[in-house]
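Trainee: can you look at this prediction? I've put the sequence above it.
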Amino acid sequence: MPELPEVTALAAFLREHAGGQQVTSAVITSLNVLTTYDPPFSTLVGRTLDDATRHGKFLDLTFGDLHLVLHLARAGWLRWTDAPSAKPPRMGGPIHLRVVFTNGGFDITEAGTKKSVTAALVHDPQEVLGVARLGPDAMSLDRRSLETALAGQTGRLKNVIVDQKIIAGIGNAYSDEILHAARLSPFATAGKLTSDQLDALYEAVAEILTDAMVRSVGGEAARLKGEKRSGLRVHARTGLPCPVCGDTVAEVSFADRSFQYCPTCQTGGRKLADRRMSRLLR
C-alpha cells in the first residue's frame, strides 16, 4: 500500500515529468473507480498539470481549477511511461484510468480482485469525503499535537496510528516500523502511553517517515515499491531475525491483513495473541 513517503515521491515525480505539460487524452476504463461525474473526466483534455501534492495518502493533481484526487488503496499504483501506447486500455482490465500528456503519461493500476482504488475530479479536494475526514498530517505533528491526537483513545496503538481520521499518512507497513523503532507494543492502549513512550513514538514517526522520504523522493516511480521494501526492518519479515536484537520477527494475522513486530524489542518477550492460530488450535 502506498503510504505517505511513496505518495510524496509520486507527487514529486509527476511534478518533474509532467509539470507544465498539457493533457492530450484522459480515459476511464473502470467505471467504479470514478466517484464523481461532474465535471466529466474528459474535461482534463487540453488542461495543463500545474502541481502535484498530497493529503495524507491521497495524491492530488492540479489542473487549473480542477483537482484529480487519487487514492491508491492497498494494491493500486501509478505507472509512468515516456511512450504511451496509442491503443486505449481495455475496459475491465487491471488499468483503471489513463492520462496522457504531451510527453509521456501514466496508468492507474490495481492488482488482485478486490477493487478499492478511487479517483475524483473536483474543484476543491475537501469535496472528497476521505480528504475532508483526515486528521493532522503525520509530518506536521509536533510532540504536543501527537499527544493531543492520542489523548482519550482507548484502541490499540497499532490501530489508532493507522486511523486516517486521527493521524493522516501512516499505513500498515510504516506503523510496524514506527512501533518497532519506538519499542512499543502494537497492543498498547493508545491513550495511556507514558510521557517517555510518547517521546519515543514522536521521534520514531519523524525518523521512519523522513528516512523513507529521503530514500524515495527523486526515484523513478517504478522503483518505489522496491525501495520501500528494502528499508523495512520488521514489516513483512515474519520468521526473519530482528536487525536490532536478533529475535525472530513475529506476526499477528487477521482476516485480510497482518502486522509484524519483535517480541524482545516491543513486548518484553511475549508473543501477542494471533487470532488465526487461536481458531486453528480450538
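Mentor: All right, it came through fine. Residues are numbered from 1 along each chain as shown.
Trainee: CA atoms for contacts and neighbours, from now on please.
Mentor: Fine.
Trainee: the residue nearest to residue 51 when sequence neighbours are not counted and residue 210: what is the separation?
Mentor: In space, and not counting its chain neighbours, residue 51 is closest to residue 62: 5.1 Å by C-alpha to C-alpha, 6 or more residues apart in numbering. Distance, residue 62 to residue 210, using C-alpha to C-alpha, to the nearest Å: 25 Å.
Trainee: likewise residue 200?
Mentor: Distance from residue 200 to residue 210, by C-alpha to C-alpha: 15 Å.
Trainee: and the residue nearest to residue 51, what element?
Mentor: strand 58-63 (DSSP states H and E).
Trainee: residue 201 reaches residue 182, doesn't it?
Mentor: Yes: using C-alpha atoms under 8 Å, residue 201 makes contact with residue 182 at a distance of 5.2 Å.
Trainee: which parts of the stretch 151-282 of the chain are strands?
Mentor: Taking DSSP state E, counting those that start in this stretch as the criterion, the stretch 151-282 of the chain carries its strands at 250-253, 258-261.
Trainee: figure out which of those strands is closest to residue 214.
Mentor: Judged by C-alpha to C-alpha, the one of the strands of the stretch 151-282 of the chain that comes nearest to residue 214 is strand 258-261, at 23.6 Å.
Trainee: gap between the closest one and the chain center?
Mentor: 17 Å (C-alpha atoms, centre = their mean, to the nearest Å).
Trainee: which positions within that strand qualify as buried?
Mentor: For strand 258-261, burial by neighbour count (16 or more other C-alpha atoms under 10 Å) applies to 259, 260, 261.
Trainee: got another one to weigh against that:
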Amino acid sequence: MPELPEVQALVQVLATHTTGRLVRAVHVTSFPSLKTYDPPPAALVGGTVTGVHRHGKWLDVSTEGDDGELHLVVHLARAGWVRWHDIAPTGLPRAGRSGLAARVVLDDGAFDLTEAGTKKSLAIHVVRQAVDVERIASLGVEPLSAAFTRDLLDELLDGKNQQIKGLLRDQGVIAGIGNAYSDEILHAARLSPFTLTRSLDADARDRLFRSIGTVLDAAIRAATGKEAAELKDVKRSHMAVHGRAGQPCPVCGDVVAEVSFADSSLQYCPTCQTGGKRLADRRMSKLLR
C-alpha cells in the first residue's frame, strides 16, 4: 500500500507533469472506484491543473475551470498506483487485465489510475473541496507537520490504551502511516508492536517521536526525484524489517520474524524490539492446534 512517503513522491511526479496543463478528457473505467456523482468527472474537462497535494495517503489534483475550483481526490488503497504517459494513448481506454481504473488526458500527456489484484478498493472522488471527502476531513495530525509535537504525542499515547502498532496506523490519529512504515518506525524505536501505549515511559516516547520523523524523512528523501515506476522498488530496498521475514536484521543480524493475521502481517526484530522473545504467530498457532 502506498503510504505517506510514496504518496508525497507521487505528488511531486504529478505536479511536475500536470501543473498548468488543460484537462482534455477523463475516462473512468472502473465504476465501483468512483465514489461521487456530483460534480461528475466530466466537470474536470476544460479546467487547468493548478496543483497536486497530499492529505495523509490521499492524492489531491486541483483544477480551475468554468465550474470554479474542483478536486480529483484519490485513495490508492492497497494495490493502486499512478502511471504517467508522456504521450496520451489513443482511443478510448477499457478496463481489463491492465487494472486500469481511470485515465486523465491532458493537452500534453496523460496519467492512469490503476489497481492490481482482485480486491478492488481504490477510491476516486470529484469534489469542490478536499475536505468534502469525509475520510479526509477526519484525518489526524500530519506526522511531519509543526503540529506534531512531543507533547501531542503524549496526548495521543495516553488517549486510549492500545497496541502501539494500531495507534500508528490509525488514520484518525496520525495521517499517512500504514503497515510498512509502522514496522520501520517501531524497529527504529526498539519497541514491540504489541506494547500498550500508556505503558511507554518517557525514554521510549522520546525514541518513538524521533523515529517517526527520521524514518519518514529518510523515506521521502529516497523517493524524491524518482518517477512513479521506480518508487515501489525504492521503498522495498530501504526497508529494515518490513517484508524481510527470514532475513538478517541490518542492525543486529538476528533473523527478522513475522506475525501473520487474516489479511496482513507485521515484521520485527526479536533482538532489537522484544528482548529476544518471538511473538506468537496467531495464524500458525491455529494451524498447530
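Mentor: Here it is on my side, so go on. None of the values given here were measured: they were computed from a predicted structure.
Trainee: just give the TM-score of the two.
Mentor: Between these two chains, after superposing, the TM-score reads 0.98 (TM-score structural alignment, normalised by the length of structure 1); 282 aligned residues with a C-alpha RMSD of 1.0 Å.
Trainee: residue 200 and residue 210 of structure 1: which is more packed in?
Mentor: Neighbour totals were compared for residue 200 of structure 1 and residue 210, and residue 200 leads with 18 against 15 (other C-alpha atoms under 10 Å).
Trainee: wait, isn't that one in contact with residue 178?
Mentor: No: in this structure, residue 200 of structure 1 is not within contact of residue 178 by C-alpha under 8 Å, at 9.4 Å.
Trainee: residue 169 of structure 1 corresponds to which position in structure 2?
Mentor: Using TM-score structural alignment as the criterion, the counterpart of residue 169 of structure 1 in structure 2 is residue 176.
Trainee: and that match, how close does it get to residue 104 of structure 2?
Mentor: With distances taken as C-alpha to C-alpha, residue 176 of structure 2 is found 25 Å from residue 104 of structure 2.
Trainee: likewise residue 272 of structure 2?
Mentor: 46 Å.
Trainee: next: residue 150 of structure 2.
Mentor: 41 Å.
Trainee: more neighbours: which of these two?
Mentor: Just comparing residue 150 of structure 2 and residue 104: by other C-alpha under 10 Å the higher neighbour count belongs to residue 104, 20 against 14.
Trainee: what do we get in structure 1 for the more buried one?
Mentor: Taking TM-score structural alignment, the alignment pairs residue 104 of structure 2 with residue 99 from structure 1.
Trainee: tell me the SS of that match?
Mentor: strand (DSSP: H, G, I helix; E, B strand; the rest coil).
Trainee: can you state the residues of structure 1 onto which the top helix by length along structure 2 aligns?
Mentor: Secondary structure assigned by DSSP state H gives helix 202-223 as the longest helix of structure 2. Alignment of helix 202-223 of structure 2 against structure 1: residues 195-216, by TM-score structural alignment.
Trainee: give me the mean deviation of that stretch from structure 2.
Mentor: Here the mean offset of stretch 195-216 of structure 1 against structure 2 after fitting is 0.5 Å, by mean C-alpha distance after the TM-score superposition for structure 1.
Trainee: buried ones in that stretch, by neighbour count?
Mentor: Those would be 198-206, 208-209, 212-213, 215-216, for stretch 195-216 of structure 1 by 16+ other C-alpha under 10 Å.
Trainee: contacts for it, please.
Mentor: 4-6, 8-9, 138-139, 142-143, 146-147, 174, 177-179, 181-184, 224, 227-228, 231 (C-alpha atoms under 8 Å, 6 or more residues apart in numbering).
Trainee: quick check: the match of residue 169 of structure 1 touching residue 54?
Mentor: No: using C-alpha under 8 Å, residue 176 of structure 2 is not in contact with residue 54; the gap is 9.4 Å.
Trainee: higher neighbour count, those two?
Mentor: With neighbours defined as other C-alpha under 10 Å, residue 176 of structure 2 and residue 54 compare such that residue 176 has more, 30 against 20.
Trainee: number of nearby residues for the residue nearest to the more buried one when sequence neighbours are not counted?
Mentor: Leaving aside its sequence neighbours, residue 176 of structure 2 sits nearest to residue 56 (C-alpha to C-alpha, 6+ apart; 4.0 Å). The number of residues packed near residue 56 of structure 2 is 25, by other C-alpha under 10 Å.
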